[in-house]
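Asks: Starting from these lines, generate the structure:
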Amino acid sequence: MVPHLITALTGPINELEQRILESMPAIERWFRLEWMEHTPPFYSSVDLRNAGFKLAPVDTNLFPGGWNNLTNEMLPLAVQAAMAAIEKICPEAKNLLLVPEAHTRNTFYLANVQRLKQIFHQAGLNVRLGTLDESITEPVTMALPDGSELVVEPLQRHRGRLGLKDFDPCTVLLNNDLSAGLPSVLEGLHEQYLLPPLHAGWAVRRKSNHFQSYEEVAKKFSKLLGMDPWLINPMFAQCGQVDFSEGEGLECVQTQADALLTKVRRKYKEYGINEKPFVVVKADNGTYGMGIMMVRDAKELADPSRRTRNKMSVVKDGQQVSQVIIQEGVPTYERMNDAVAEPVVYMIDRYVVGGFYRVHAERGTDENLNAPGASFVPLAFAESNQLPRPGAKPGASAPNRFYMYGVIGRLAMLAASYELEATDPDAEVYE
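Replies: Model (predicted):
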């Protein structure tokens, strides 16, 4: 069973797919060599956009939710990958402490926590949940729609180690993106692994750093395949000291958006693409599809409406937006039952374990789909996405298309690895 997709199966994406399939041994060897030098993030998810002429990541999440949207068929892959990841970090691990988002009763999010707990339990670990919500002082039981329950317990810190009552874990896994700041209870842990590290949290992390690293990865990869990196890389610019509510710093955003639109027009002309380019202005940190606007003409930024100012002023947990990334807009031409769709690829360690389509019936091909009203359709791999069919025509075979998604997803994951190394506050700097 493979989702029925109406994709723009013409033009360069077929050439790109063909080139990726023909170069599969070289690609896999290249990844293998990269992973000898770099450590993959513990887990990640990547939002892709397939424009028919271009396939690129537009966001990489290092604290992915949505694991409940993966099918049961994907569980064995996820469990194997989790085993490999834990083995590298703490082979003697018995206990895993999972720290979810605080203050949430959202049943979809809790189903995601339940699925993560299931994956790591099946990987051979005792998994318990500890919350950063200081108002929780006793274990709390939360009911899920399927009749199961989750117990969330207050965190305890003892002699520099983080745990729960009668539970001392080797590894602490965050499924909380730290948008609200870095909690002191997580700092300076003694002989415990905190995954992902604190500097991966949105209190510190910046999308512009990630896409700087991705540009580097895309150039290396494109050189290997002898192709234009633009086909897999969204161009971007960045502005600091921006305050939408006060209208400050908007000249920078307008100038950069104008320059980027000019660059994209040039590329469209080079490839004979008959589209009106757009850019996406979004908070340089943060998630949940907040603080995002589409711009087709830089003049729109001269005097944004009050609604736009309010929307762009704060992101999750009420954090003020002071820096933005201006990113080349990549339209999505994948559809499912007449609704616009985009693939999201999920990874644990260096392995692709599955994914789904984010589908939104009320949004256009050039709009953000991560918004209320979105639904999720699993990327139901009838066969493993790691086993493409070399003989099939590009675009004709779902495993081939999914293999290509997996390659681009892994490039974004590798970029996250570069990014985390470059921004690690504890890394030794060699002059």
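Asks: Only C-alpha atoms from now on, for both contacts and neighbour counts.
Replies: Fine.
Asks: Show me which residues of stretch 417-426 are buried.
Replies: S417, Y418, E419, L420, T423 (16 or more other C-alpha atoms under 10 Å).
Asks: Not counting that stretch itself, show me its contacts.
Replies: H38, T39, P40, P41, H199, A200, N209, H210, S213, A427 (C-alpha atoms under 8 Å, 6 or more residues apart in numbering).
Asks: What is the nearest of these to Y403?
Replies: When these are ranked by distance to Y403 (C-alpha to C-alpha), P40 comes first, at 18.9 Å.
Asks: Settle this for me: that closest one is touching R350, isn't it.
Replies: Yes: using C-alpha atoms under 8 Å, P40 makes contact with R350 at a distance of 5.8 Å.
Asks: what touches both of those two?
Replies: M413.
Asks: For this protein, which segments count as helices?
Replies: Ranges of helices in the chain, per DSSP state H, are 12-22, 24-37, 75-89, 107-122, 207-225, 250-271, 306-313, 398-422.
Asks: Kindly compare burial across those and name the winner.
Replies: helix 398-422 (a mean of 23; mean count of other C-alpha atoms under 10 Å).
Asks: next up, for comparison:
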Amino acid sequence: MPVPHLTTALKGPLLELESRIIAAQPQIEHWFRSQWQHHDTPFYGSVDLRNSGFKLAPVDMNLFPGGFNNLNPEFLPLAVQAAQSAVDKVCPEARSLLLIPENHTRNTFYLQNVATLAHIFGQAGLKVRLGSLNPEITEPTELVAANGDKLLLEPLVRQGNRLRLADGFDPCVVLLNNDLSAGIPALLQNLEQALLPPLHAGWAVRRKTHHFRAYDQVCQDFSRLLSIDPWLINPYFAQCSNLDFHSRQGEEELARTVDEMLAKIRVKYAEYGITQDPFVIVKADAGTYGMGIMSVKSAEEVVGLNRKARNKMSVVKEGLEVSEVIVQEGVYTFESINEAVAEPVIYMMDRYVIGGFYRVHTGRGIDENLNAPGMHFVPLSFECPCLPDKAGEPDCPPNRFYAYGVIARLALLASALELEATDPDA
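Replies: I've put the predicted structure just below:
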């Protein structure tokens, strides 16, 4: 599959940043190896990146990635090897795996993701079956994915401290592809089997601000290694809590936070001679699926929101009310595919980059969230599986993708620190 053509406004600092990343590859890989000796790798994850030409930074980290069906199938062997490594770490004797997907069984593209995950672990030598938390699944139920793949979803059975299926299937490993937005069910608590990711990685506990605090720490260390300004790979952020969008409680505090953030960004834009208008993204501090997000360029835009905007911001997945938001520096994306705005999404398992895709949206601008209805996906071909071409230009595809992989792995490392800090058993 050819590498999608990238049209990126390559301004000096990013070319310089990519050049430093390529030149420092041996130090970077040694640094990552040493970090993974001290921290447990998250089982899997995906990172949304934004490349503005002057800045390359993660804007979201998902610990329950749901787009494995969008990866380039040519790189399936990478995923299988990473899956074997990830499972070996938690249960070297593992023969079977119980995969628990999200409850929204009507999303046939999501089901295609589940089928792809089951295929990866099947190829890794495990017997894989699907168990459901959905109370509507009371007997084995066949579902059909968007591409025609058939899945058998079965109700979970708890016996003592083990999860099983009705016929006695007793897995070594339980893998969640359900982000627990609706809370942590008693069925999953205090299991003796390896449960991955851990329960505190779910949105019932996790906060985006926790992740980006950990990412701040990772960026400080990495930036010293490369002698770069951490801002080039790190978006500013702040948290706002005690909000009620319906009653407009906390509106002034939110506006003040937005104003302060824009002022900080303006200082950096002036330092680097950037002429674009700074903007911030306001989004729910917990949750996914592009819900509860708005892009603003002035504090006035969050004051006196109309009813439609308040409704949009007030509720996320599973109907949960939003009372906490992250106010995050907006990072422009100057990447496009066929003249549509695009952003790279990088997928990892264990500590390995296994592929990615471009999220593309024909109806959104370079300063807007692309995770919205109408988006589509173009697989990324990582030439020479994410290895740089030191003889090539800094922005040639292998080097661009190596840089993506480095920044994505920084976010993965931040997730490791985040999970350590929020581990209730630590």
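Asks: would you turn the helices of the first structure into CSV with distance to H4 of the first structure?
Replies: Formatted as CSV, those follow (distance: least, C-alpha to C-alpha, whole Å):
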stretch, distance to H4 of the first structure
helix 12-22, 18
helix 24-37, 25
helix 75-89, 23
helix 107-122, 25
helix 207-225, 29
helix 250-271, 28
helix 306-313, 35
helix 398-422, 9
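Asks: out of those helices, which comes closest to D166 of the first structure?
Replies: Nearest to D166 of the first structure, of those and by C-alpha to C-alpha, is helix 107-122 at 18.2 Å.
Asks: mean shift of the closest one relative to the second structure?
Replies: Averaged over the aligned pairs, helix 107-122 of the first structure sits 0.3 Å from the second structure after superposition, using mean C-alpha distance after the TM-score superposition for the first structure.
Asks: Tell me which other helices or strands that helix touches.
Replies: Counting by 3 or more C-alpha pairs under 8 Å, 6 or more residues apart in numbering; DSSP states H and E, the packing neighbours recorded for helix 107-122 of the first structure are helix 75-89, strand 95-100, strand 126-131.
Asks: Apply 6 Å and report the result again.
Replies: The helices and strands touching helix 107-122 of the first structure, judged by 3 or more C-alpha pairs under 6 Å, 6 or more residues apart in numbering; DSSP states H and E, number zero.
Asks: that older thread, and the helices of the first structure: which comes nearest W67 of the first structure?
Replies: Here helix 107-122 is closest among the helices of the first structure (C-alpha to C-alpha), at 4.9 Å.
Asks: who's in contact with the closest one?
Replies: Under the contact criterion C-alpha atoms under 6 Å, 6 or more residues apart in numbering, helix 107-122 of the first structure has outside partners G66, W67, N68, V79.
Asks: Looking at those residues, which is nearest M312 of the first structure?
Replies: Among those, and counting by C-alpha to C-alpha, the member closest to M312 of the first structure is G66, at 24.6 Å.
Asks: And the closest one, what's its match in the second structure?
Replies: Under the alignment (TM-score structural alignment), G66 of the first structure pairs with G67 of the second structure.
Asks: Quickly note the distance from the nearest residue to that match once chain neighbours are set aside to V47 of the second structure.
Replies: Excluding its sequence neighbours, the residue lying closest to G67 of the second structure (C-alpha to C-alpha, 6 or more residues apart in numbering) is N113, at 5.5 Å. Look at N113 of the second structure and V47 of the second structure: by C-alpha to C-alpha, to the nearest Å, they are 16 Å apart.
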